[in-house]
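Novice: Structural data only, the sequence is not supplied:
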């Protein structure tokens, strides 16, 4: 890998030039504090709880030299939740960035256009009909999300895809699927319905390594694959005609981006339920912080990780010893953000 240092950006190339990425200095300047804040929130989450543990003991737990109880609490009970909050937040940030880039609209995130809801439908059907291991739920969520994306894509397709039409169709499909989800829960046995309802709010409570690994594997593959499609995504933002002139096949690239975005959303939904508004807010916050003209996936991932890690920490500590689903916090924050965004878009028009 080689790095060229320019005045405004750093060019990173892999051997043979297969991948070439530009990372602006502003992105690095914003990204480092965001990463440090995420680490600080994560350490606080590992240290706090019913059993308070010092920061020193938390750090020693990573080297295996902490006290026995502290070692168990940090590494087995709290670390999966903290790591998954960071990883899921990054996944949702990238997913939101992909769809906002495709639709060229700040409202074009998977939770607004129905892909979260479709993934939840798939996971619900697996839980209620098959019992559902972590791997089965992940598969159901992925299939549900992809089928929803296919339905929205086909319904919105008119000699190509326009962002606003995709959003409107997605909102309609999401409303239909939300009704289906409510009906499914009402048909279930009481205990299963209550469990599904809590999980449906989006929760990291009680997440374990067993639940985390399947989702983490899917997310890792999708994030790696997204590196290869970033240049084509940038070209698509210029419009289909310009993309074709530059040698980019618009529809295959668009379909690949949809699959990646849905895969990221479905993996999170399978493990933690549909966590709303992170994918909506993270890319726009990142764009404003970096001052970039379009959506950048790396800053979106970093901001998404911080948002979900901080929201989950708040969900644990605000009403302690009661632990809220993290989705309650993200919905509260995201609702305010959505109102501001809608008001801003209304003033523009």
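Specialist: Now that the structure is in, tell me what you want to look at. Everything quoted here is computed from the prediction, not taken from an experiment. Numbering: from 1, shown residues only.

Novice: from here on, contacts and neighbour counts on C-alpha atoms
Specialist: Fine.

Novice: hmm, who's touching stretch 317-328?
Specialist: Residues outside stretch 317-328 that contact it (CA atoms under 8 Å, 6 or more residues apart in numbering) are 49-50, 198-199, 201-205, 274-276, 308, 311-312, 315-316.

Novice: List the buried residues of stretch 9-26.
Specialist: By neighbour count on 16 or more other CA atoms under 10 Å, the buried set for stretch 9-26 is 9-10, 12-13, 20-21, 23-25.

Novice: also this one, for the comparison:
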């Protein structure tokens, strides 16, 4: 069933199944966030969490929820959404489900650039990774950077959450504005040109927006592997018709990141970087897509 919404001269067609899928993803995200707030080395009940959010609760509970878990969850959701948007934009533009910022190398480049800034300024706000540069650092900083290279949400603060969501507030509307012409890029270049699309300018706009989204996510959580790559294929499986949808990819990226971080926090006696678990999710998907392309003769 298709719903038609008219706003002035703008006509929008909305699929009921698409709306229900979006609502379902939203509910799953809220449930995952609630689970992440409740679980960990210091479990909390729903009543305790609600008490803290309403201004009650003991000082240890307030510290755990407000200073540790909540900014970490918000950072995970924001960075995952940025990765998902970036990956979907590159995959649609290149007409290649195997394309993504981490596969192309943009994430590694952003990490290296962040590390250079950190070394030059002596700060720790923008950690990054490149083995040659790490070797020039002291032992403790090098160990932190090596962990961050895999992707980490450890010790995220409100500053990180504000950074990633402020960036999304600027870049997400631009990405959504590009969604209509971006969907037309799936056509042949000749057809797209005949429809009046300025392909060169559109490619530049999509590339710049995708790179900025990837850089935003990398600057807060590191180069999480496979989140940008896996978000859009997962969204295509959930959305009617198997079409790419940026909002679905953003929600899928946020969910992958949050679930991977929850799994990392749930391990007893050890704290593995969240990137280990995103790789466990993304690597099998990469192999499956490669096998599918081989069967189709696309590779």
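Specialist: Received the coordinates, thanks. Predicted model, so just to flag it, every value in this text is computed and none were measured.

Novice: So after superposing, what's the score?
Specialist: Overlay of the two chains. TM-score (TM-score structural alignment, normalised by the length of the second structure): 0.92; 297 aligned residues with a CA RMSD of 2.0 Å.

Novice: Residue 41 of the second structure maps to what in the first structure?
Specialist: Under the alignment (TM-score structural alignment), residue 41 of the second structure pairs with residue 50 of the first structure.

Novice: From the structure, what's the count of residues near residue 240 of the first structure?
Specialist: For residue 240 of the first structure, the number of neighbouring residues by other CA atoms under 10 Å comes to 17.

Novice: do the same with residue 177 of the second structure
Specialist: Here the count is done by other CA under 10 Å, and residue 177 of the second structure has 11 residues near it.

Novice: now do the one 10 residues further on
Specialist: Neighbours of residue 187 of the second structure under the rule other CA under 10 Å: 13.

Novice: again with residue 175 of the first structure
Specialist: 15.

Novice: Okay, it and residue 31 of the first structure: tell me how far apart.
Specialist: According to CA to CA, to the nearest Å, residue 175 of the first structure and residue 31 of the first structure sit 36 Å apart.

Novice: which among the buried residues of stretch 9-26 of the first structure gets closest to residue 119 of the first structure?
Specialist: Ranked by distance to residue 119 of the first structure (CA to CA), these are led by residue 21 at 31.2 Å.

Novice: Let's verify the closest one: helix, strand, or coil?
Specialist: Classification of residue 21 of the first structure by DSSP: H, G, I helix; E, B strand; the rest coil places it in strand.

Novice: Let me see the contact set for it.
Specialist: The contact partners of residue 21 of the first structure, taken as CA under 8 Å, 6+ apart, are 11-13, 231.

Novice: if we go to 10 Å?
Specialist: 3, 9-14, 227-228, 230-231 (CA atoms under 10 Å, 6 or more residues apart in numbering).

Novice: The second structure: which residue goes with residue 274 of the first structure?
Specialist: The alignment partner of residue 274 of the first structure in the second structure, by TM-score structural alignment, is residue 223.

Novice: Give the burial count for that match, as a bare number.
Specialist: 30.

Novice: Same question for the one 3 residues further on.
Specialist: Residues contacting residue 226 of the second structure under the criterion other CA under 10 Å number 28.

Novice: Quick one: residues contacting the closest residue to it other than its chain neighbours.
Specialist: Nearest in space to residue 226 of the second structure, with sequence neighbours left out and distances taken as CA to CA, 6 or more residues apart in numbering, is residue 282 at 4.9 Å. Counting by CA under 10 Å, 6+ apart, residue 282 of the second structure touches 225-231, 256, 288.
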